[in-house]
Every structure is written in C-alpha cells, then in structure tokens.
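Q: Quick one, structure for this:
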Amino acid sequence: MAGGRPGAGPAPSVAAVRLAVRRALTGLSADGPVLVACSGGADSLALAVATAFVTSRLGRSAGLVTVDHGLQAGSVERAAAVAEWAGRVGFDPVEAVPVTVAGRPGGPEAAARQARYQALTDAARRHRAAAVLLGHTRDDQAETVLLALARGAGPRGLAGMPARRDVAGVPLLRPLLDVTREQTRGACAALGLVPWQDPHNTDPSYARARVRADALPALVAALGAGVRDNLARTARLLAADTAALDDLAAAALATPPTAPGDPALDGSAPDGSASGGPVSDGSASGGPVSDGSASGGPVSDGSASGGSAPGGAGVRVGGGLSVAALAGLPGAVRGRVLHAWARELGAAPGALSHRHVDALDALVTAWRGQGPTALPGGRRVGRRDGRLLPVD
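A: Predicted coordinates for the structure are as follows:
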C-alpha cells in the first residue's frame, strides 16, 4: 500500500479528497489526535492519506484504527497489514482491533456496524481523540437513501448518513459525503496505493451489495447519471428538515411542566373523561384504532392539529404528557416527542418502531377508549385525566 505520485501538484482526485478532509477538520476545537477508520479499501485508504497530509499542515496528529470483524478468512492478516502500513507512513496511534459480531441484534450488516462503531468509539476514548473519520462517499449516501426508501423509512432514514454524529460522546465525521467513489479510487491510483477489495461489497447475499451492483446502475441507466447526486442531495435536504423538527420536539419536552390547574388537566381534556378516572383497559390490542385515523391526523374532537402547544407551554405534566398540548403540535413534531418519550421510559431504540409511535399517537388523535399501548421493554402507556401516563 505504498507509493507516491511525482509531479508539481496533486491529481484532481487527490485534491478533492484533501479539500473535503480540510473542510471537515477546520474548526474542530478539541485537542487530541483524529483517528481514521480504515479497512484498507479505496475509500478509507484515500481518506487516510488525505488526513495525514492535512493534519500535518494543521498541526494535528493523526492515528488510524482498523477493525477486524472476523467474518472472512485472512481477516487477521489483512488488519495487520493495514496497521503495519499505517505505522510505517507515520500514523500514531495505530490499532488493529478484533471484534465479535456473532450474537449481536439485527442482521449481519447491522451487527457488524454496531461492533465496528463500538470499537471505534472505545479507541477514541482510549486515545482522547478529537474525532473519528469515516470513509463514506456520495455513492454510499445514495445507496443508503435507496435502501431506506425500499424499507419505507421516514424522513430520518431518507436523510441518510449525517456528516457528523456523536456516539457515546465521540464525534464521528464523514468528510467524503460530497466525494465520489470514482474520486477515491482515482486518488489511490494517483498515489500508487493498492486498495483491498472487500468481497462483501460484491456478495449478493447483502442488500447493499445488490443495490450497488444492480439497483442503482439500473436507475442510472433509466434516469441518467445524475441519480446518485440527486439521491445524496435529497438526503442533505431532509437532514436539514429533520434537524429542525427534532429541535422543536426537544423544546416541547424540555419546557418546564405545566402548572396544576392548567386546562390540560381539567375535565375538558380532549378525551372527555372525568378527572381522576382510571386508565381505560377496554382494548387489549394497544394498536391504532379501527377507524383508520392516520398518525398525525385530525384530533377526534375536531380540533386542529397544526398549531403550537397551548400558551406555548411544554407537553410534560404530572408525570406524563398533556394530551391537549400534544394535540396542538404538528403531527411531525408530535411523533418525535412521543418517540423520544418512549425511549425515556425504557423502550430500546432498535426495537421501537413506527407502529409503537402510531399507537401512542392514537391515544391522542383517535381516542376511542382503547386500552394501554405496549412498548418494547415491557412498559405500557395509557390515557387518564387528559394525560398519557406510564401504566404499572
């Protein structure tokens, strides 16, 4: 994996990768090295050499972590070769980290990703790293959006991979989301680097490999070469919208609880139930009611569901959430509030689905006396006194 390119200046592909890394690192205030996650493939190899170049000019140190998932013959030797190369060209610290994928939740791709991110964040904390850099490109982003669309994902899924995401307090940066896979391969070729070819990338048993080999090329053939760029741009636009909606939901949950005596707690609450009545358990299903009301649709008493919470108040009240305040939120914000609250109650993020959130939403917008809604982890939520409350 050694080599160089003689000449007066870098190849355009090399310059593009370096510029992307410089933009990602400019303004990164935390001390400590930046760590590159490198498999030895073209994307992460191009990222690594660009990071070494840029950090040397920014006065930062750069380290490298390669993760051995143990899923292929020769994986130990490959990880050792990447680590040996990294140490030889000046990365410090350098680690080859073995992980165990078997037994983790989700499919093989999700399990490997979870194991890899845990290894990377653990390494970052060991070395007090300022950030970990990941080599996902614009092509990876387009594939992610297409996969999310096929799964019926909402805006968060279609927003794709963020340029920055903090995991366990560690910033994960993706500098190359505006760089193409062709450019990373071109950068490696220009610098005389020989990338490792991951057989998983062409294994049809993996959904992403099928999208890469068949689905996305078919779309390009049918709709033109701009498909990849358009999918990636869609992700950027939706990411901005999603961030704004998330902020509104966080503000609704962060606002101090409504004071006693607020209309949200009196007998005129939208459920029409008398204050002090028991949580209804007349329905065992806990799912959306049979009238087919959509999540975020009209509130059953006819009040509009597009305004703000009453008096600008938050949604928390009396150990639960105010039905009146929730009903006054736009559906997109209300769904996020309910999702975040369910997680507070102990619902595992990986098991919490749109069906659970829809069932909670039905307690607000389509109240017909249905009983408590079951959440992953064994918690249940019911409606009483104009509130959504955990049920023992």
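
Q: all contacts plus neighbour counts: C-alpha atoms, from now on.
A: OK.

Q: contacting residues for the spatially closest residue to residue 138 that is not a sequence neighbour?
A: Using Cα to Cα, 6 or more residues apart in numbering and skipping the chain neighbours, the partner closest in space to residue 138 is residue 177 (4.5 Å). Residues in contact with residue 177 (Cα atoms under 8 Å, 6 or more residues apart in numbering) are 136, 137, 138, 140, 141, 163.

Q: Now the second one, please; I'll put the structures next to each other:
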Amino acid sequence: MAALAPPIAAIRVAVRRALTGLPAGGPVLVACSGGADSLALAAATVFVAPRLGRAAGLVTVDHGLQPGSAERAEAVAGWARGVGFAPVESVRVEVAGRPGGPEAAAREARYQALTGVAGRHRAVALLTGHTRDDQAETVLLALARGAGPRGLAGMPARRDLDGVPLLRPLLEISREQTRKACAMLGLSPWEDPHNVDPSYARARVRADLLPALVRALGPGVLDNLARTARLVAADNAALDDLAAGALAEVRHPDGGLSVPALAVLSPAVRGRVLHAWARELGAPPAALSHRHVAALDALVTGWHGQGAAHLPGGLRVVRRADRLVPAGRAG
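A: Next comes the predicted model:
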C-alpha cells in the first residue's frame, strides 16, 4: 500500500485533532468557498468525520459579488453531495448596505449565514479553512493598524460564534500544503479574484509584503508570525482572566465602577476591565476601539473635570465623585 502523501496526511491529522472531543449530536459543518484551503479542509473532513462516528455537512456562501457566483456556489454544493456530505446548503447573502468596508461587510454577511445554517442543523461545530498564511497576514495587518495584543493574537483556533464552536483546524497548515493536497486529490480549486485585487489591504499583504519578508528573512518568517499569535493569545487569556476577577471587585452597588479601585490596577488589566464593562453597557464590540477605552481610562487617571466619554452606539459614561457611571445615550 502506497504511503499517504504528506500534505493530505497533515491536513487529515489536523482535522482529526479538531474534531476529537466534540460533543455528540448534530453534524460538523465545513464552510467551503471552493478555494484550495476550504476545499482541502472539506476533503479531509468528509474522510475523517465518519471514521470518528460523526456526520459531516457543508455550507457554501454566495456573496453575489462576482459574475457566475451562483453557479460556482452550486458547483461546490453539487461536489459536496457527490462525495457524501449531508446536509449541504448553498446560501445567498446580501452584502450591500452593511456597515464597514467591503471586506468587513462580506465577512459579517458570511458569518451570519453560517451560524444560521449551523443553528438549523444543530451543528456541534463549524469549520473554516484559515491557514498559517492567513494567520501571518492577520498578524501583519494588526501590527500595521496598531491593534495591540488582541489584534496580534490573530485568529483563535476555536471561538464561540453565536453559540456554535467555530474551529480553524488548519492554522498550522500552509497554503502550499492545501494546494498540493487538492492537486493530489484531483480537485480543482476556485481562484477568488479578490485575493489578488490590490484595492484590498489583505491582497496587498499577500502579494507584496509577505513575499518580501520571506525574501529578506527566509521562509521561517511565516511560522514565526503564526507562533507570535499563539504566544500573544496565551498571554491575552491570562490577562482576561485577571480582568474578569478585577471587574467583579471594582463594581459599585449602583452599577458603576469604583475609581479608586480602578486606579490601583495595572494599565493592562484596567484597560481590559473598561473594555469589558463598555461591552456590558451595550457598546458594539466591532466598533469599540482603543480610543474609546482610552477616554474611559482618562476619567480615572487623567481626571480634570472633563465631560462624558463617548462610546459606540451613542453611549456616554461620566465620572461622578469616585465612580464611573453610564449616563445614557447621546441625544
């Protein structure tokens, strides 16, 4: 018996690790665009899942942004049915009119569609095909945008998405491995033109910046960037645990926060406490930025009688004596 090709074996091992330990019940769902990464993930999942006693389904999302997108989505769905995925869904979404840039709007629409399908089928997990290369790109973009530790942590291997575990099994698999796996399996991936469109920042990082870094520093730079994300994520988790305990300790009975108790916290923990509290008040997480947290922090550490700190969603926070308190929404 011929040995299994290394790229195929590596991807199957990664999928097996991701699926091991999931609760019994509904299927695992693969989000598949038809590109090399998600196609390689899908091929591995439909092989591995039944051997673990699990059903494997697939969902493909048609963003309607390019000619022929509906036909392409149906082709992916047809392939999935042919190789044994069940359930299989092709979902059309509307991207126009959503807040943010085109990338953010498409991502929001896509994840809404994915969680909707996952909920209907009571899926125990949703799998996406993000690779080590995607992680390296994410870290570089975060660094360029001054995103801080949360951004430098990149994409987590697992996170909750509206009650469904979102798994990224391929974060230690390279894009080259997924392409080789597809070729060895006789699969023909779709090449998304957005991936080479220079109007998108990620496409510029992929086409220009990462290759330049590899030429200057060697191919290990991709692994190093991905490892940086893992290390920062571990530090973030520890700081978030500290912040959760600190938030409970600085709460005032009236629902505000004690300024003296906040003032003695380390800046890293205090910033996380204020960030978490702002979210509790209703600030949209995607819009809550460093400058909003800095404005709250100034009410604690730079108090000179200033007015309210304004948060996304029209929320306001003011300092009254020794407390930070919500002051309702701006008119």
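
Q: Just give the TM-score of the two.
A: Here the superposed chains carry a TM-score of 0.97, computed using TM-score structural alignment, normalised by the length of structure 2; 328 aligned residues with a Cα RMSD of 1.1 Å.

Q: circling back to that earlier point, name the member of the contacts of residue 177 of structure 1 that has the highest neighbour count.
A: Neighbour count (other Cα atoms under 10 Å) singles out residue 141 as the most crowded of these, with 28 neighbours.

Q: what residues are up against the residue mapped onto that one from structure 2?
A: Using TM-score structural alignment, the partner of residue 141 of structure 1 in structure 2 is residue 135. Taking Cα under 8 Å, 6+ apart, we find residue 135 of structure 2 in contact with 154, 155, 171, 225, 226, 229.

Q: which residue lines up with the first one in structure 1?
A: Taking TM-score structural alignment as the criterion, the aligned counterpart of residue 154 of structure 2 in structure 1 is residue 160.

Q: quick one on the thing from earlier: make sure I have this right: the match of residue 141 of structure 1 is in a helix.
A: Yes: secondary structure assignment places residue 135 of structure 2 in a helix (DSSP: H, G, I helix; E, B strand; the rest coil).

Q: how much space is there between it and residue 262 of structure 2?
A: According to Cα to Cα, to the nearest Å, residue 135 of structure 2 stands 34 Å off from residue 262 of structure 2.

Q: hang on, the earlier thing: quick check: the aligned residue for the residue nearest to residue 138 of structure 1 in structure 2?
A: Under TM-score structural alignment, residue 177 of structure 1 pairs with residue 171 in structure 2.

Q: where does its match land in three-state SS?
A: Criterion first, three-state DSSP; result for residue 171 of structure 2: coil.

Q: What ranges does the stretch 101-250 of structure 2 have for its helices?
A: For the stretch 101-250 of structure 2, the helices defined by DSSP state H, counting those that start in this stretch occupy 102-120, 132-144, 148-152, 175-184, 201-204, 210-217, 220-250.

Q: And the longest one, what does it pack against?
A: What it means is helix 220-250 of structure 2. Other helices and strands packing on helix 220-250 of structure 2, by 3 or more Cα pairs under 8 Å, 6 or more residues apart in numbering; DSSP states H and E, are helix 132-144, helix 148-152, helix 210-217, helix 259-263, helix 267-281.

Q: Now do that helix and helix 210-217, the angle between them.
A: Relative orientation of helix 220-250 of structure 2 and helix 210-217, computed by axes from the mean of the first three to the mean of the last three Cα atoms, to 10 degrees: 110 degrees.

Q: In helix 220-250 of structure 2, which residues are buried?
A: Using 16 or more other Cα atoms under 10 Å as the test for burial, helix 220-250 of structure 2 gives 221-223, 225-230, 232-233, 236, 240, 242-243, 246-247, 250.

Q: Also the fifth one?
A: Under the neighbour-count criterion of 16+ other Cα under 10 Å, helix 201-204 of structure 2 has 202, 203, 204 buried.

Q: can you check the first one too?
A: Within helix 102-120 of structure 2, the residues that count as buried by 16+ other Cα under 10 Å are 105, 106, 108, 109, 110, 113, 114, 115, 117, 118.

Q: so stretch 60-67 of structure 1 matches what in structure 2?
A: By TM-score structural alignment, stretch 60-67 of structure 1 lines up with residues 54-61 in structure 2.
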